[in-house]
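> sequence-free structure coming up:
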């Protein structure tokens, strides 16, 4: 018998959720054939079969949370005398289920009930808002058909049906807030199942709240580690069944700060005449918009933010783009834009001024020997910052393809959590909207963000003569706690030099 266990998931990742099983008990498997897929808060991990044989037992079902090296399943060897045992057991179980179904049909019962759960939402995301239900109680659906859509403070998450069946009861209505791992609805695998009476909702509410009173549940590994490091014992958990999550410990650690003088409360809204109030519309802020507001304000309150400016003559970059854009698109299948020029110029400058590519972690400075470039993108839902990993090692074509792909996903609301995490520096292009000058706000925990602006013909003095050139203002906002004025100015000058003479990028000057 060969055991299938959870592989190493990566640095600081201690648990994962079983997303999909590609094999069922009794199925034959070849060595290295994919058995299942795990989802962590950062990546999706495929688990291959360690040996050829027959999948005899699945220990961790879909939707379960498992730790590193936990037992997932077991495999009977191909030459084992009893490879057919799982199949026989499966046939017996099928027979038992068939008998149970016959009994249920004799007594008017329905198929097995299943819970529709909130999926893993991503790193540091513990709750979501139910945005839209695509199915109503009583409606049938196929396996993997979308049942509802959740909105977190970063992305929208679609919830597929775990199996074919009928939606019997919705537990979380549209607009309600749900926690990761919580119940969304109840479904039945019997297509003839009827929706549960609405009155049951009242009976279930107390039971749901009382289930979280017990503390005989395993706290999140990251939470236990933080509590041990900070000598915390009594932390109120907000996870499923009262489970203590990392966010709960962070809130408890910040609790002493509550004794500090509280900031002045926001001024009350001025009275509005009745006839004017009738013409107003109140709309609840989306989770994404609330998070944008909170993060930007936190950034201002935390970092010693300062902005320095420069301007760049875009003549050479524009001429180079015009000369090669047709050949570039023909060969690489993507248009040559200015973002690749700026990305390359920033990567070049960050090598010389590494503190702009660093971040503060407590009393330490973490220098990044790579560049994960965040490209701010405006969407109908709000501002998002998809990240291009290892942009410093990519070509112009690879950068343009990555920007195009991430931009499409951002507009369609299809960006994953992993695609918006891990950025070390950000570029924000307000020029596409006509902005001539602005001071971008840092994207914490990053220490620098470059603001691009509109290219505008302006008179400039060159060699004692006034000429008209396509000019752009550049703005670098930086955290003055680790970036000095000299470093910030040097960074902007290096970006300016690279854009005004793109050949410097080839020469690494």
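Cool, the structure landed. No experiment lies behind these values; they were computed from the predicted model shown.
> okay, CA-based contacts and neighbour counts for the rest of this
OK.
> where exactly do the strands run in the stretch 201-350 of the chain?
Across the stretch 201-350 of the chain, reading from the start of the chain, the strands by DSSP state E, counting those that start in this stretch fall at 305-313.
> Which residue ranges of it form helices?
Ranges of helices in the stretch 201-350 of the chain, per DSSP state H, counting those that start in this stretch, are 221-229, 246-254, 274-277, 287-302, 315-332, 339-352.
> closest to residue 418 out of those?
helix 287-302 (16.3 Å; C-alpha to C-alpha).
> what's the angle between that closest one and strand 305-313?
For helix 287-302 against strand 305-313, the angle between stretch directions is 100 degrees (axes from the mean of the first three to the mean of the last three C-alpha atoms, to 10 degrees).
> Could I get the buried residue list for stretch 479-497?
479-480, 482-483, 487-497 (16 or more other C-alpha atoms under 10 Å).
> any idea how far that stretch is from the chain center?
30 Å (C-alpha atoms, centre = their mean, to the nearest Å).
> Distance-wise, check residue 221 relative to residue 39.
16 Å (C-alpha to C-alpha, to the nearest Å).
> what do you get for residue 189?
Between residue 189 and residue 39 the distance, using C-alpha to C-alpha, works out to 25 Å.
> what do you get for residue 224?
In this structure, residue 224 and residue 39 are 21 Å apart, going by C-alpha to C-alpha.
> Please say which of the two ends up with more neighbours.
The neighbour comparison of residue 224 against residue 39 (other C-alpha atoms under 10 Å) goes to residue 39, with 21 against 18.
> For the nearest residue to residue 429 once chain neighbours are set aside, list the residues it contacts.
Sequence neighbours aside, residue 452 is the residue nearest to residue 429 in space, at 4.6 Å (criterion: C-alpha to C-alpha, 6 or more residues apart in numbering). When contacts are counted by C-alpha atoms under 8 Å, 6 or more residues apart in numbering, residue 452 is found next to 427-431, 472-475.
> Using neighbour counts, trim these to the buried set.
By the neighbour-count criterion of 16+ other C-alpha under 10 Å, the contacts of residue 452 include these buried positions: 427-431, 472-475.
> Now, those residues that are in helices?
With helices defined by DSSP state H, no entry of the buried ones among the contacts of residue 452 lies inside them.
> And the furthest pair within the residues you listed?
Looking at these by C-alpha to C-alpha, the two members farthest from one another are 427 and 472, with 14.5 Å of separation.
> Can you give me the neighbour number for residue 296?
15.
> Against residue 302, how distant is it?
On the measure of C-alpha to C-alpha, residue 296 and residue 302 end up 10 Å apart.
> residues in contact with stretch 309-317?
Outside stretch 309-317, the residues touching it (C-alpha under 8 Å, 6+ apart) are 338, 341, 455, 469-476, 492-493, 496, 499-502.
> let's bring in a second model and compare:
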């Protein structure tokens, strides 16, 4: 009897995911709720627990594959089940013997339609002792990075695919000897060349072949531009640096982009984009390509809001245990304006317009890994204190990387506060499928004409980006004016004016 492992619910508007990592391989014993694999969507990472105890019989969706909701990922057989295991996994479950107690290290399953990979990093060198399942090297494909564990314990006696090499799906990467009986003596480890200066934090390990080539050529690490993962120096990089040094004039760096002088290239650093950054880039470009995006601007005099906040902030914090900021005022003002201009709070679904009779407010938050937008649900029915508490909690969870997928979905409108970074004016990009986003900016004292006199007032520029397919210019301007009126006279919020 077998139990199916299927893709869990991914959340509202998320229809597919990519299988990023399998933590188990066919033949492994698993317990209930033990993590089997990890899926990546365009928003968050989802862990898939085991629905039953038993043995992982087979993997249907390999790493790198794109799967839909409820798609079959794998099958779990009961421990005592006599059902024969699939023939396709025989090689993966049993290491290939190379003779004399040696075991070949083979390229693991790369996923559907992936036929080759590049060896990016070896974590072990020839002569090192390794234990079973210890990480030996890392491969990079056009979809994901794949770690290669040791198929057996022993000594790494040979590396047949060095860093930078491109290998196919059935290639041999190296050989482990002495796994079975310890009869094979460890190969003498080659003497390492003098360590080259490390870059950055000092934890980037250059390719051993590159170190040897630098030592033979008599050049230092800072004379070579690394094109490997995280800026690692590969053997080809050293060859290019040596060739450039032999030229009478500085030669451009030999990389597929606009020519860069060698002296500039030596000061550059190349870092691979994270999956989150790639997703952010894709979604922002998709937003530009899909929506008829337009931005309208206005400015707001923050005098009354600042005076009200200064007057009550101590009493507010003492009673509610949270500081009174500006975000609750903007949230309230936007909720008020969205009632009058509901199309800004709507979305397009095919040929239909879906109007939302509630406000799930997205609040953009910058984190060390990128921009995320946690959602405060039913913000239109919350008090100032409830909004401030929710914003503080979501911001803290965002910075700690602990937001769940559900906390970042379902937003109907978004606030983006670039003013905290000093932005004076910018045009925010829509967060699909939403039709509106309000950009807040820096509060700056400026001379204003008030009742025929020039006075200094704390002013803020506001920018509303909207989808012109559903929101007309009149509606966008009206929305922004209502937000401005509510902030310049906060009493209007109490009177529902």
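Thanks, I have it. These numbers come from a predicted model, not from an experiment.
> Please state their TM-score.
Structural agreement between the two chains, given as a TM-score (TM-score structural alignment, normalised by the length of structure 2), stands at 0.57; 381 aligned residues with a C-alpha RMSD of 5.4 Å.
> From residue 221 of structure 1, how far out is residue 252 of structure 1?
When C-alpha to C-alpha is the yardstick, residue 252 of structure 1 and residue 221 of structure 1 sit 16 Å from each other.
> Provide the secondary structure category for the equivalent of residue 497 of structure 1 over in structure 2.
If you follow residue 497 of structure 1 across to structure 2 using TM-score structural alignment, you land on residue 485. For residue 485 of structure 2, the secondary-structure state derived from DSSP: H, G, I helix; E, B strand; the rest coil is helix.
> ok now do residue 485 of structure 2, which residues does it touch?
By C-alpha under 8 Å, 6+ apart, the contact set of residue 485 of structure 2 is residue 492.
> can you give me the strands in the stretch 101-250 of structure 2?
102-106, 116-122, 129-130, 135-140, 145-149, 154-159, 166-168, 172-177.
> So which elements touch the last one?
In this structure, strand 172-177 of structure 2 packs against strand 102-106, strand 154-159, with contacts taken as 3 or more C-alpha pairs under 8 Å, 6 or more residues apart in numbering; DSSP states H and E.
> The last one vs structure 1, average offset?
Aligned to structure 1 and superposed, strand 154-159 of structure 2 gives a mean residue distance of 3.7 Å (mean C-alpha distance after the TM-score superposition for structure 1).
> Which strands or helices does that strand pack on?
Helices and strands in packing contact with strand 154-159 of structure 2 are listed as strand 129-130, strand 172-177; criterion 3+ C-alpha pairs under 8 Å, 6+ apart.
> Leaving out sequence neighbours, find the closest residue to residue 399 of structure 1.
Closest residue to residue 399 of structure 1 apart from its sequence neighbours, by C-alpha to C-alpha, 6+ apart: residue 340 at 5.9 Å.
> wait, isn't that neighbour in contact with residue 402?
No: contact between residue 340 of structure 1 and residue 402 fails when scored by C-alpha atoms under 8 Å: they sit 9.9 Å apart.
> and those two? which has more neighbours close in?
Neighbour comparison, residue 340 of structure 1 and residue 402: the larger count goes to residue 340, with 21 against 18 (by other C-alpha under 10 Å).
> mind listing what the alignment partner in structure 2 of residue 442 of structure 1 touches?
Per TM-score structural alignment, the equivalent position to residue 442 of structure 1 in structure 2 is residue 430. With contacts defined as C-alpha under 8 Å, 6+ apart, residue 430 of structure 2 is in contact with 284, 287-288, 293, 436-437, 465-467.
> at 7 Å instead, please
By C-alpha atoms under 7 Å, 6 or more residues apart in numbering, residue 430 of structure 2 lies in contact with 287, 436-437, 465-466.
> quick check, it in a helix?
No: for residue 430 of structure 2, which was evaluated using three-state DSSP, the result is coil, with no helix membership.
> Could you check how far it is from residue 418 of structure 2?
Residue 430 of structure 2 is 14 Å from residue 418 of structure 2, where distance means C-alpha to C-alpha.
> what about residue 285 of structure 2, how many residues close to it?
12.
> so how far does whichever strand or helix holds residue 448 of structure 2 sit from its counterpart in structure 1?
Element membership of residue 448 of structure 2, judged by DSSP states H and E, is strand 444-450. After superposition onto structure 1, the average distance of strand 444-450 of structure 2 to its aligned residues comes to 4.0 Å, using mean C-alpha distance after the TM-score superposition for structure 1.
> Which elements pack onto that strand?
Contacts defined by 3 or more C-alpha pairs under 7 Å, 6 or more residues apart in numbering; DSSP states H and E place strand 444-450 of structure 2 against strand 453-467.
> got a list of contacts for the strand it packs on?
The contact list for strand 453-467 of structure 2, computed with C-alpha under 7 Å, 6+ apart, reads 291-303, 424-425, 427-430, 435-449, 480.
> ok and that strand relative to strand 293-301, angle-wise?
With the same axes, to 10 degrees applied, the angle from strand 453-467 of structure 2 to strand 293-301 works out at 160 degrees.
> what is the orientation angle of strand 453-467 of structure 2 with helix 303-320?
Interaxial angle of strand 453-467 of structure 2 relative to helix 303-320 (the same axes, to 10 degrees): 70 degrees.
> just the angle between strand 453-467 of structure 2 and strand 444-450, please?
Using the same axes, to 10 degrees: strand 453-467 of structure 2 against strand 444-450 is 110 degrees.
> chain center to the strand holding residue 448 of structure 2, what's the gap?
Distance of strand 444-450 of structure 2 from its chain centroid, counting by C-alpha atoms, centre = their mean, is 41 Å.
> Next: stretch 65-77 of structure 1.
The gap between the average C-alpha position of stretch 65-77 of structure 1 and the chain average comes to 27 Å, counting by C-alpha atoms, centre = their mean.
> Could you do stretch 128-144 of structure 1 as well?
Its chain's C-alpha centre lies 22 Å from the corresponding centre of stretch 128-144 of structure 1 when counted by C-alpha atoms, centre = their mean.
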